[in-house]
Structure formats: C-alpha cells, structure tokens
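J.: After the sequence you'll find the predicted model.
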Amino acid sequence: MRVGLAFWSLLCWSLLVPSAQATELVRVLLFQDVQRVDLSAGEGMTVRLSSGDERAFETPLIVTSLADGMVVNGERLQTEGVTVRGRQDLRVAVEGQIEAQRPDRPAERAAVFLRPLSQGATASPGPAPVPQATEPTGTMVVSGTLHVLRRGQGLMVINAVDLEEYVKGVVPSEVSSSWHQEALKVQAVAARTYALYQQMINAGRDYHLVSSIQDQVYRGRHGVDPRVQQAVEDTRGIVVTHLNAPILAAFSSTAAGQTEDAVNVWSKDLPYLKGVECPFDTNSPYYQWWTSFKIVDLETNLRQKGMAVGSIANVSPLSYSRAGRVATVRILHSNGELILRGEDLRRVVGYAVIPSTQFELEAVGPELVLSGYGSGHAVGLCQWGAKELAELGYHFPAILQYYFPGTELKDARLLESVSLSTP
C-alpha cells in the first residue's frame, strides 16, 4: 500500500461522483417476538392496515397482538400488520419479549481486554476505554416508516428507511463519531455496500437486515451528529463493487496482525475477502485479551446446540488458518471426539467471552483459560486499522481497496441491474 495509491484513488473517485440523487429503501428488523409496541410522533400518525385501509391516529399508538389480528389503541382490527407513518421521526418502544422465542444464549462472562502497548510498556489488565458496537435497546427513534407485523405468538417491528438515513444510523453505532473524517467515510461506504448486498439476497423476505451485530448495528437517530452526516453525504451512493455488483462488505473491530479469509469463517471463497496484512490496529483497546470459562458450561452449551457430548476430557486447537487463527478445535469427551470450527466455538461459548479465534488455550482445573488477540471475525475491513490509516493520511478509497483487494468503488445509482450470485 503506497501513499500514491491514496492520491490516485481519490482523484479517480472525484471524476465518478454524480450530482443526481435517488432514494433507495432498506427494510431493517428492529425487534421481534415482542408482545407490545408503543409508537409516537410529534404530529400524529397515519396507519395503513394490511387490507390497504388507512386510518389517522393521535399519538401515542399502542399495538398488541391477537390470535386473529391486532389491538390498536384498544380497537380490535382484523389485520396481519400495520404500517405507520409520521410527519416527524417515529419513536418506538417495545415490551414483553416472549421468553420461548429468545435464541439460546449461554451465560456470558465477558473477556477482559488488556490495555494496548504504549512505547514498550507492558500490557496490563483493565477495562477497554471505548465501547464496542452495542445492540439496540428497547427504545429507538427512527426516520421512515414502521411495519408492525404479527408473526407467531408475537410482533415484529421493521423500519423501512432511506438507505442514506440508514447509513447515518449505522456509522455512530459501529465506530466513534470522533474518529478521523476519512475513517467515518470508510465506515459509511462499507455500511452502505453491506446493506445493498443484503437487500439483493433478501429481497423476498420481510426484512433485508437486522439491527444487531448479526448484520451491522443500527440504532436509528441515536448518535447521528454533524460529522456523521457529513461523512455520509460526502460518500452518498458510493459502494464497493466486484464484477459490477456490491460486495459482501464484511468488517470487524480489530484484526490484530492479519485479516482472515472468508472461507475460513463462512465457507464463502470470495476473491475480495482474502486476508491482508494489518499491522495498523495495535492501539485498539481490543487488541489483546484474556478470558476463561467452565468446562461444564461448555458441555451444557454444546448439548443445547444438539451435540451429544459427554464429559469433556480435553480441548485443543487442531488446525490453524493462513492468518494464524484457530480454524478447528478437537474436543475429546466420554462419548468420543468432536471437531468444531473455531468460529463455532465462539458462537457456542459466546462472542463476548471469546472475542476472536486468534488465541492460545489451556486447561486450569475446571476451567479453560484463553489468551488472545483481536476482536471479531477479522474478515474484510478492520475498523481500528482503518482509523489508523486515516490518521496517517490515506483517503477512504485507498483504505477500502486495501482491505477489499480487487474491488472498485462505484456509485450505486449508476450500476446496471445485476444478478447477484453467491457461493
């Protein structure tokens, strides 16, 4: 990666940016399996039923689910869903997630992050000074419209929002708005590209994306400030492409040395998601960590996932990826042997417990103790690496094309309709 690349990428991009503006909507799942939804807006709301009928309601609006419809402000309606529009931003709050519908989540004892090395100082235990991306709480303020759908025993809340407004909600939820402006632009382009990719492959579903780390964190209008708005406007419409289509623009917090090949994480062998050197994120508060968990808890979690394991006798890394991460682990137990992918071990134990697959492991009494580096799957863009490169003077096109090799930056509004193929 050379300084000249940053200049030429910026120059070429400046010749491509069109002045026309277009509207693209994405559907984002905010909440699901809830029993009550409270909606409010500054100047009243219009509610459209699934039959197409429209009604005007004063705020606040309270929606609950029935076996054969919904109750809206005390009125029983024969409808599978309602679409709510407000003249101003909408505030949505939910209550009563149905316990049986919650995904299995192990009891998590989060990893301890170590303070980054500074001028040769020894790393010491301590809380990370900057929070990682956090999932939405039970209350959000959003632009666009809200779809409240009856699904199963509960309600699902989906935000249909303009793509650029969506990106404004993702950027400050994923990184700090105080970061260098070029780093904010990098995050904006990555978020926009990821959203369009998911829009294409999920076109037939109720929603394109979820608002959590399952896709990318979106908290509506929360945290949207002038710096975020400027970064999004400065990159309006820009996406990372391969073969004239938006890519799977994966990103994670801290690669800690080298990014990972997608094939080792998701079994997707994508040419633009190959690992690259990443020595730029050593100042990340998530660079180094330590964690432990009880072996009996691992047994319980594996059984909850349908794996017939007995009493575990030994857990050890079996193979490593090209980037040096644990690709597979061998678990010896009283019923035999289980080979588990490193990423699956993270999923079973908890992503907050095992921040990455770049770790060493040993048994200490009844516990497994792991010490490792990095945070996240490490595929594609490294957020803290992008921050450092921006501070070194690189512009957003060069940073993105470094982490996504073989790609081009284009304006999504100029792309022809393409048939997206995924492995």
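T.: Yep, it's here. Numbering: from 1, shown residues only.
J.: C-alpha only now, for contacts and for neighbours.
T.: Fine.
J.: show me where the stretch 101-250 of the chain has strands.
T.: Along the stretch 101-250 of the chain, the segments classed as strands by DSSP state E, counting those that start in this stretch run 112-114, 139-142, 145-151, 154-162, 209-210, 238-242, 245-246.
J.: Structure two is appended below for comparative analysis:
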Amino acid sequence: MYEKENSLISNYSSIIVGYALQDFIVADGEVCGAIKNKPLQADNIRVIIKTSGFRDIFFNEAVFCADSGMIVETGEESYETAPGETVVFNPDTEDFNEGRIKLIPKSGEIQFQSVNRGIGTPSYGGTIEVSLYDEGIVVVNEVGIEDYLKKVVPSEMPSGFNLEALKCQAVCARSYAYTELSNNYYSAYGAHIDDSIQFQVYNNSQRAESTDTAVDETAGQVLSYNGEVVKTYYYSTSCGSTTDVTLWGNTTENYPYFVAECVGGVDRGLTLTVESEFNTFIKGENEADYDYDCTLYRWSMEESVKEISEGFARSTGNNVGNITDIEVLERVNGGAAVKVKVTGDKGETVIDSESAIRAAFGNANVDMNTKSGTTKYANLPSTFCVFEKVTEGKKLTGFKITGGGYGHGIGMSQNAANKMAESMTYAQILEFFYRGTTLTLISSQDNA
C-alpha cells in the first residue's frame, strides 16, 4: 500500500472500506498492491446491525420491507418489490450465490423486521447490504454520516436535554465516528462499526426535532488536536472529578486533551490517588459539582460475604472462597481504582482493569442506594469507589461499596454538560472537557 504524497509503504489494512481512495495495481489478474491517492472526506458510514439486545452480528434469518417498495440488487441482476412487500433471506437463499445483496428503498426507509430495539421495529435510511458468512447472515447499513448522527444523538443523550448539550453530543458523536472510519474494526465484513455501545448506540431511540437541530447546527464539525480528529470519549455522570487515559493503561502524553479535574465544584485540595484522601472525597458531596443533582452522583451498596463472594466467582471465574478483604492497590488521576487485591479463605487474586473491577463487584440482586432511591446494577456504575468491611462485633458479615458517577470518567460527562448548558455554549463546554482541542470543519479543515 503506497501513500502517493510521501511514498510510505503501509499494510493493506489501511484501505478504508466503502471509500474509493486508492487505485489498485493488478498483475496476472490479481490485485498485488494499491496506491492511495485521495484524502478521506467522510460522508458515508457503514454500520453492522446487531441482533436484538445487541448480542451478535450474525442472523439466522433477515426480514425486510419498505412502505414504498425496494430495489433488490443481486450481482448484475435486480428486481423490485411492491410497497409493503416482505423479503426474507436465510442461508439457503439462492441470491447469495451472486455475493452481497443490496436493498435500496424507492423512497423513505427500510424496516428490518428481524430486530427489536427500544423504538420497536427499527427502520434505516440509506441502503442495506445483506451478506452470507459461515457463521450466518450479516446486515450492513450504509448511510450518510449526518443522517447516522440523527439516530445516534437521541440514542446516546436524552432529547430533552438543553440544546447546547445536544450540540456537544453531536460534535462528540461525529468526531468519534470519523476516527472509527479508519480503524477498520469490521473491515472483514465490509463495515466500519456496529450499532451497539461498543461504538455508539444507533437507532435505539426515536429521532427528535431537538437532536436533529443539534446535528444540523453543528454540521461537519469535529474536535481536532494538532490537526488530528480526536476520539471524543464521553460517559453519563461524573462524581465531581474526571480521570484521564491512565485509567486504560495509556499515557497522558499520547492524549493530552483528556485531563483529570474537578467538574464544577471548588477544588478540594485533595490528592485523589491517595486512598485516605479519596475516601474523604467520595463520602462527601459538593453542591457546586455540575452532576450534583444526578441520580448516580453518589451511590452505595452493601453485599453480604456470601453475595459478594459468589458474585465475584461468577463474574471472574476465580473462586477465592469467602472474601475476607478487598484492598485498592492503585488509583489513577482523579481517583478511579484500577487495581484491586481480593483475599479469600481459599486464596487471593488481583483485578487490574477498570472494566473487570466493575464487573467483579456489581450484583443485580442487591439494592443500590442512589440520590433518587434504590436500583440494581449487574456492574458497578464506576470505579470511583471505596470498599469497607461490615462487621457485627468481631465477625465480618459483608462489604459496603461507596462510589460516585456512572461510566469510565474520561472526557465529557453528559449530565454535567446539560447543567453547564444553562450558562455556557457548546464550544465552551467542549473546551472544558477536551482541553486544547479546536472545533474544525471536516470538509475544509478550517476552524469552525
């Protein structure tokens, strides 16, 4: 793979599916190289549609219809369906002998009747491609990025949020999508991303006028740093502090725009990597924190020794017996725990990642106390938390977990952005959460 501008040789995986950015070199009837001669101007995105519950990318059967009817392209042939006519594909469908099958609505959108989402049966603009693999049928929706965002923003942020917050979400979602285009995660299936939380949730909630407006009024805008588009991580709720990419084992030098800082309240003067000081922080509250009124700004749960031990073994596959101690060995900037030592009467082990810690100690059968009542979570909402022993006399009966926030804590807190939007513009909010970045137009690479 040759880059025309600088003649660098790179791996074929740098070819972005769905875009004709290169000319291919053919010898003896086979492709043997490529010359990339065009810059990426992102306009469309190719999204794998997962099964109901976002469980898998492979379908046993795929059923479609369109109110206007569809054009079905199979190889060099095509045919039309009547308005509302259903088309069914399964592994025995003969049209798969010609390769991928493409569905084009005559107008409007195509309903995918094999999937159930929060909105019920979803429909998709753009085109649908249906392909057969050994594991099953894969469905890819190719759609314009701006139209894609109009179904992402309401699926990722409540449409009733303030417009400036929704604009933040639109810019973040666009920036994230743009960076994922070139990552080639699903290139083997002719797609860029899927429609689940693994990337960005797409078409799970109804489009709304407010979120459409947010996308339209920020059209083409992304966040960039030193000329490169930023992967704009975001999450639901902060505990009054953000963290940085050291949470995931990276370095702040690689991602200087993610910083650990106070989210709204006055700096408490605490070093949150120190256990005792973080303990003071997480057990206190500050009304000046932007997330203060949110349900999961602070939360706590108490698990018996039996509940936490069985849940830990089930989640981790590591049976240490009855747990006798839980010790946080390491916190990163902002206070999130990333390494926890668990001791039981049959052994001990260390859990050393944010996602593993959240999975190991959550319990869907135990009440969690929040600012608006009780709920249940299979995973801990965050690792901004402390673990304390609960005793009766000298007997250990369980553990209390006290924490705050919902999500990883890197980048923008969506609930904080909504509060900030009462007095700040979306540009100011984005600058707060992504330090040193610039609003840029993708099409022109000029500052917006």
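T.: That came through, no problem. All values reported here derive from a predicted model rather than from experimental measurement.
J.: TM-score of the superposition?
T.: The TM-score (TM-score structural alignment, normalised by the length of structure 1) is 0.74; 344 aligned residues with a CA RMSD of 2.6 Å.
J.: Highest mean neighbour count out of the strands of the stretch 101-250 of structure 1?
T.: strand 245-246 (a mean of 26; mean count of other CA atoms under 10 Å).
J.: Quick one: residues in contact with the helix or strand just after it.
T.: Using DSSP states H and E, the helix or strand that follows strand 245-246 of structure 1 towards the C-terminus is strand 251-252. Contact with strand 251-252 of structure 1 is made by 190, 375-383, as judged by CA atoms under 8 Å, 6 or more residues apart in numbering.
J.: Check stretch 192-201 of structure 2 too.
T.: 17, 45-50, 54, 152, 155-156, 173, 180-186, 202-203.
J.: tell me how far the ends of that stretch are from each other?
T.: 14 Å (CA to CA, to the nearest Å).
J.: Which part of structure 1 matches it?
T.: Using TM-score structural alignment, stretch 192-201 of structure 2 lines up with residues 208-217 of structure 1.
J.: For the stretch 251-400 of structure 1, which segments count as strands?
T.: Using DSSP E, counting those that start in this stretch, strands in the stretch 251-400 of structure 1 cover 251-252, 257-258, 277-278, 288-294, 312-320, 326-333, 336-341, 359-364, 367-373, 381-382.
J.: one step back: buried stuff in the match of stretch 192-201 of structure 2?
T.: 208-212, 215-217 (16 or more other CA atoms under 10 Å).
J.: do stretch 204-217 of structure 2 as well
T.: 204-208, 210-216.
J.: Stretch 275-283 of structure 1 now?
T.: 275-276, 278, 280-283.
J.: neighbouring contacts of it?
T.: Applying CA under 8 Å, 6+ apart, the contact partners of stretch 275-283 of structure 1 are 116-118, 254-261, 287, 323, 379-380, 382, 384-386, 388-389, 402-403.
J.: sorry, back to before: redo the contacts of strand 251-252 of structure 1 as CSV? Include distance to Phe359 of structure 1.
T.: CSV is the format used below for the contacts of strand 251-252 of structure 1 (distance: CA to CA, whole Å):
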residue, distance to Phe359 of structure 1
Ala190, 27
Ser375, 11
Gly376, 12
His377, 13
Ala378, 13
Val379, 16
Gly380, 19
Leu381, 20
Cys382, 18
Gln383, 20
